[in-house]
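# A predicted structure for the sequence below; I have some questions about it.
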Amino acid sequence: MNLLHIDSSILGDHSVSRRISAAAVAALRAETPDLKVVYRDLDAAPAPHQSGALMAARGLAPEARSAEQARDVAEADAVLDEFLAADIVVIGVPMYNFGIPSQLKSWIDHLAIAGKTFRYSESGVEGLAGGKRIILASSRGGYYGPDSAAASLQHQESYLRGFFGFIGVTDVEVVGAEGVNISPDHKQKALEGAVAQASGLSRTLQAA
């Protein structure tokens, strides 16, 4: 059983989403001691941005690529390979300006590969990456739930659910803390509640 742990916050040890994602991974490790975990910190080691140069390099035969092109394609391919190999993906995802961090968007861009994670057919788009469990360790400075006045500005969880659904992953859970910038007291309570929820993840893991 393989778990891919992704963090995308730029706040290091001060990050709420990192605390929540770490608690989720710890709970899953405790449940399945032989769980293999791969960790990728998208702030410390960002996935390469999509670019015209990268697209051009992909279009070349491997032997025709320069050393730099070969390195860039290998880095991008490694992102996809890690995701495809994972049975569970835990993603630390703060909300930045109503959406996800640009570091996380760059990572996601390497997952949307026709023929690998989705394909077009006469009946429409078919997701090819199903059978995975996605856990979003979410943090938000304000309140953006469905009953809040700012619900229409929430393009964080909604975007990720939409994207993973597009590639065939429908088992998406959210463990999150809202309103963490309202006050220090509320931040602490929200963090403690989310960490407790993450620590309680105990559904029996099934092989994909």
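That came through, no problem. Worth saying up front: this structure is predicted, and the values here are computed from it rather than measured.
# drop to CA atoms for contacts and neighbour counts, all remaining ones
Will do.
# Number of residues surrounding residue 17?
Here the number of neighbours of residue 17 (other CA atoms under 10 Å) works out to 30.
# Surely it and residue 135 touch.
No: with contact defined as CA atoms under 8 Å, residue 17 does not count as touching residue 135 (11.8 Å).
# Common neighbours of the two, please.
Residues touching both residue 17 and residue 135 (CA atoms under 8 Å, 6 or more residues apart in numbering): none.
# Check which residues of stretch 80-91 are buried.
Of the residues in stretch 80-91, those buried by neighbour count under the rule 16 or more other CA atoms under 10 Å are 80, 82-84, 86-91.
# how far does it sit from the chain's center?
9 Å (CA atoms, centre = their mean, to the nearest Å).
# and the end-to-end length of that stretch?
End-to-end distance of stretch 80-91 (CA to CA, to the nearest Å): 15 Å.
# do the same with stretch 144-160
Span of stretch 144-160 from end to end, CA to CA: 15 Å.
# Can you tell me the SS state at the most centrally placed residue in the chain?
Computing the C-alpha centroid of the chain and ranking residues by CA atoms, centre = their mean puts residue 91 first, at 3.8 Å. Classification of residue 91 using DSSP: H, G, I helix; E, B strand; the rest coil returns strand.
# let's bring in a second one:
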Amino acid sequence: MTTLLQLNTSLFSTGGQSSQLANAFVADWKDANPDSNVVVRDLATNPVPHLTGERFQAFLTKPEDRTEAQNREAAVSDELVAQLQAADVLVIGLPLYNYGVPSTLKAYFDHVARAGITFRYTATGPEGLLKGKKAYLFATRGGVHAGFPRDTQTGHVRDFLAFLGITDVEFIYAEGLAMGDAVAKPALEKATLAAHRLASRVAETRLAA
């Protein structure tokens, strides 16, 4: 059974434009894969705590050596890691906030980057341990940034996923959403159509495999 993990990271929860694009894709995915397992985590309604020194130390401590408090601290990360390990497909609704990722997504990233579990250090550098997964990202922006040096978000997310071993990554952008209806409406329509087409292409690829 294929498992899809969807992360909605908009501060507006399901009302966010990035969440709506991700939802459009996932709805088509479920129609094409009725036996698949879809897990949704909304980081607005179910946020991940920001990393602290105490929590990070709990990650580093061997399970058998942890205190009760450290077990509680590590349990959040363990749950998130298990979800990500079990997923074959990762879908992220990704708004751009102040030229970066939402802080809730950064907190999520900090909790799933676990040495020896989701990546490991080798003599030639780090190696991701979550290989063989596919990621689809639905990125929404108030301005127009894709393809310009100021779009540091795309590189950051792509590099982080590669750090974990997820290198098969595809972005769909909806930009200019704060530039008036004349720009925003067609941009959203184009991105929504792209999401539907992407789901159809993925379904066709799976059938041909």
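Structure received. Not measured: the values here are computed from a predicted model.
# Tell me how they score on TM after superposing.
For this chain pair, the superposition-based TM-score is 0.90 by TM-score structural alignment, normalised by the length of the first structure; 201 aligned residues with a CA RMSD of 1.8 Å.
# show me the contacts for the residue nearest to the centre of the first structure.
Counted by CA under 8 Å, 6+ apart, residue 91 of the first structure has contacts 5-8, 21, 134-137.
# farthest-separated two in those residues?
Greatest spacing in those, by CA to CA: 8 and 134 (15.2 Å).
# Of these two, which one has the most company?
It is residue 8, of residue 8 of the first structure and residue 134, that has more neighbours when counted by other CA under 10 Å, with 27 against 23.
# so the more buried one touches residue 43, yeah?
Yes: using CA under 8 Å, residue 8 of the first structure is in contact with residue 43, at 5.8 Å.
# which neighbours do these two share?
residue 103.
# Show the contacting residues for residue 166 of the first structure.
Listed by CA under 8 Å, 6+ apart, the contact set of residue 166 of the first structure reads 118, 125-127.
# Same check on residue 172 of the second structure?
Applying CA under 8 Å, 6+ apart to residue 172 of the second structure gives the contacts 136-139, 191, 194-195.
# With adjacent residues omitted, what lies nearest to residue 180 of the first structure?
Sequence neighbours aside, residue 187 is the residue nearest to residue 180 of the first structure in space, at 4.1 Å (criterion: CA to CA, 6 or more residues apart in numbering).
# Quick check: end-to-end length of stretch 141-157 of the second structure?
Span of stretch 141-157 of the second structure from end to end, CA to CA: 15 Å.
# Run through who's touching that stretch.
For stretch 141-157 of the second structure, contacts defined as CA under 8 Å, 6+ apart pick out 95-96, 99-101, 173-179.
# Flag every buried residue along it.
So for stretch 141-157 of the second structure, counting by 16+ other CA under 10 Å, buried means 141-142, 144-146, 153-154, 157.
# So which of those residues is the closest to residue 30 of the second structure?
Set against residue 30 of the second structure, the nearest of those by CA to CA is residue 157 (25.2 Å).
# Which secondary structure state is assigned to that closest one?
Classified using three-state DSSP, residue 157 of the second structure is helix.
# Please apply the same query to residue 120 of the first structure.
Following three-state DSSP, the label given to residue 120 of the first structure is strand.
# does the residue lying closest to it once chain neighbours are set aside count as helix, strand or coil?
Nearest residue to residue 120 of the first structure in three dimensions, chain neighbours excluded: residue 126, at 6.3 Å (CA to CA, 6+ apart). Assigned with three-state DSSP, residue 126 of the first structure falls in the strand class.
# Next up, the contacts around residue 126 of the first structure.
For residue 126 of the first structure, the contact set (CA under 8 Å, 6+ apart) comprises 118-120, 166-168.
# Determine which two of the residues you listed are furthest apart.
Pairwise distances across the contacts of residue 126 of the first structure (CA to CA) peak at 12.6 Å, for the pair 120 and 168.
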